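**Student:** Generate coordinates for the sequence data below:
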Amino acid sequence: MPLTHIGILHEDPTFLIVDKPTLLLSVPGRAEDNKDCLITRLQENGYPEARIVHRLDWETSGLLVIARDPDSHRELSRQFHDRETEKTYIALCWGQPAEDAGHIDLPLRYDPPNKPRHMVDHELGKAAQTFWRVTERLERYCRVELTPITGRSHQLRVHMLSLGHPLLGDRLYAQGEALDACPRLALHAARLGIRHPLTGTRMVFDSPAPF
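**Tutor:** Alright, predicted model coming up:
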């Protein structure tokens, strides 16, 4: 598959910064019809050495860093593991939170009977924390800035749902008007800050939300 709709914001010998579109997997899925993905498209179109460092959900768009050699992959992976990266997401959530900002600290786990959904579980869940801030209030929904401290699957989606404000267009967690209010999941990885894997220089990249 071609690199159509995948923007390359930065390129040097050690890593790429790419802008993933919605409805594209980060890595191949298990099913035969889920082989098309961002990393495969990169590897087949000029970047055979590309290595995934972190992922975004199929429906989530936005910034990803891709390593281009084993040492860079090791160092960038360490930065994510040690929470030295800066990640900011923009989302649209249904309704109006009573406060303008807050902190969510709710443990999450996979919910096998309802796969691929995740759920809050205070006994078996893994620690998960998210900071949120309203940046714009509209008539039926609001724009929020989300900063995850941890990186659990579906963390931002489940955390906002726990407040009673599901993300617009979320086919897993939203219902009714919230689901119909946007033709796609309204979640975009808008800012990514890392240290250059070779020089250690702090670098920050931005991608405006497409909604």
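**Student:** from here on, contacts and neighbour counts on C-alpha atoms
**Tutor:** Noted.
**Student:** Touching, residue 118 and residue 157? I think so.
**Tutor:** No - Residue 118 lies out of contact with residue 157 (CA atoms under 8 Å); the separation is 9.2 Å.
**Student:** In terms of neighbours, single out the busier of those two.
**Tutor:** Using other CA atoms under 10 Å, the more surrounded residue of residue 118 and residue 157 is residue 157, with 24 against 21.
**Student:** Are there helices or strands packed against the helix or strand hosting the more buried one, and which ones?
**Tutor:** Element membership for residue 157, per DSSP states H and E: helix 155-162. Helix 155-162 sits against strand 118-120, strand 129-137, strand 141-148, with contacts defined as 3 or more CA pairs under 8 Å, 6 or more residues apart in numbering; DSSP states H and E.
**Student:** what's the following helix or strand after that helix?
**Tutor:** helix 176-180.
**Student:** Toward the C-terminus, what is the element adjacent to that next one?
**Tutor:** With DSSP H and E, the next secondary element past helix 176-180 is strand 187-195.
**Student:** Second chain to compare with the first, below:
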Amino acid sequence: MIQNETRLFKFPKFSELIIHEDENLIVINKPPFVASLDEREGGEVNILRLAKKYHPDAQVCHRLDKETSGILLIAKNPETYRTISIAFEKRKVNKIYHAVIGGTHTFQDLLV
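**Tutor:** Here you go, the predicted model:
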């Protein structure tokens, strides 16, 4: 994998990632190759830092792998954060994953 993939594409403004916002919640479409939270090495752009610049009380309710794009829920207050985090923790949230693949594949023996 290429190191520092974030440099390979133009990163949009945080406001351009928002697909829904209300008084309690921000829903974004997270781009690939951007961490949801601070990484141990630190320093790189991540969604939590961008969200806190947009709304100071923002908290990422769950995470997506750095390489993964998709919907990410960001709470604007502690109550919403707690409610959503508990729902994820107790596996009450239904998740749907889509993958884009190239070429011809046989999936008879594939187990995910």
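**Student:** Figure out which of the helices and strands packed on helix 155-162 of the first structure is closest to residue 22 of the first structure.
**Tutor:** strand 141-148 (17.9 Å; CA to CA).
**Student:** Could you tell me where the closest one falls in the second structure?
**Tutor:** Mapped onto the second structure with TM-score structural alignment as the criterion, strand 141-148 of the first structure occupies no residues.
**Student:** now stretch 180-191 of the first structure
**Tutor:** Going by TM-score structural alignment, stretch 180-191 of the first structure lines up with nothing in the second structure.
**Student:** go on, stretch 13-20 of the first structure?
**Tutor:** Mapping stretch 13-20 of the first structure onto the second structure (TM-score structural alignment) gives residues 23-30.
**Student:** Quick one: residues in contact with the matching stretch.
**Tutor:** 17-21, 47, 68-77, 80 (CA atoms under 8 Å, 6 or more residues apart in numbering).
**Student:** Which among these count as buried?
**Tutor:** For the contacts of stretch 23-30 of the second structure, a burial check counting by 16 or more other CA atoms under 10 Å picks out 17, 47, 71, 72, 73, 74, 75, 76, 77, 80.
**Student:** I'd like to check which residues are in contact with the last one.
**Tutor:** Remark: with contacts taken as CA under 8 Å, 6+ apart, residue 80 of the second structure is in contact with 24, 25.
**Student:** Spatially central, which residue of the first structure would that be?
**Tutor:** For the first structure, the residue nearest the mean C-alpha position is residue 56 (4.1 Å; CA atoms, centre = their mean).
**Student:** isn't it right up against residue 26?
**Tutor:** Yes - taking CA under 8 Å as the definition, residue 56 of the first structure is a contact partner of residue 26 at 6.2 Å.
**Student:** neighbours around the aligned partner of residue 40 of the second structure in the first structure, how many?
**Tutor:** Counting by TM-score structural alignment, residue 40 of the second structure lines up with residue 30 in the first structure. Per other CA under 10 Å, the neighbour tally for residue 30 of the first structure reads 8.
**Student:** just to revisit the earlier point, from the buried ones among the contacts of stretch 23-30 of the second structure, which ones fall inside helices?
**Tutor:** 17, 47, 80 (DSSP state H).
**Student:** In contact with the second one, which residues are there?
**Tutor:** Residues near residue 47 of the second structure by CA under 8 Å, 6+ apart: 30, 34, 35, 36, 37, 60.
**Student:** and if we set it to 7 Å?
**Tutor:** Residue 47 of the second structure is in contact with 35, 36, 37, counting by CA atoms under 7 Å, 6 or more residues apart in numbering.
**Student:** Equivalent analysis for residue 5 of the first structure, please.
**Tutor:** With CA under 7 Å, 6+ apart, residue 5 of the first structure has these contacts: residue 21.
**Student:** thinking again about what came up before, among the buried ones among the contacts of stretch 23-30 of the second structure, pick out the one closest to residue 105 of the second structure, please.
**Tutor:** residue 71 (27.2 Å).
**Student:** nearest spatial neighbour of the aligned residue in the first structure for that closest one, skipping sequence neighbours?
**Tutor:** Structural alignment (TM-score structural alignment) places residue 71 of the second structure against residue 63 in the first structure. Setting aside the residues directly before and after it, residue 63 of the first structure is nearest to residue 19 in space (CA to CA, 6 or more residues apart in numbering), at 4.7 Å.
**Student:** need the strands for the second structure, in chain order.
**Tutor:** 18-21, 25-30, 59-60, 70-75 (DSSP state E).
**Student:** Can you lay out these as CSV showing distance to residue 110 of the second structure?
**Tutor:** Output for those, formatted as CSV (distance: least, CA to CA, whole Å):
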stretch, distance to residue 110 of the second structure
strand 18-21, 34
strand 25-30, 28
strand 59-60, 32
strand 70-75, 23
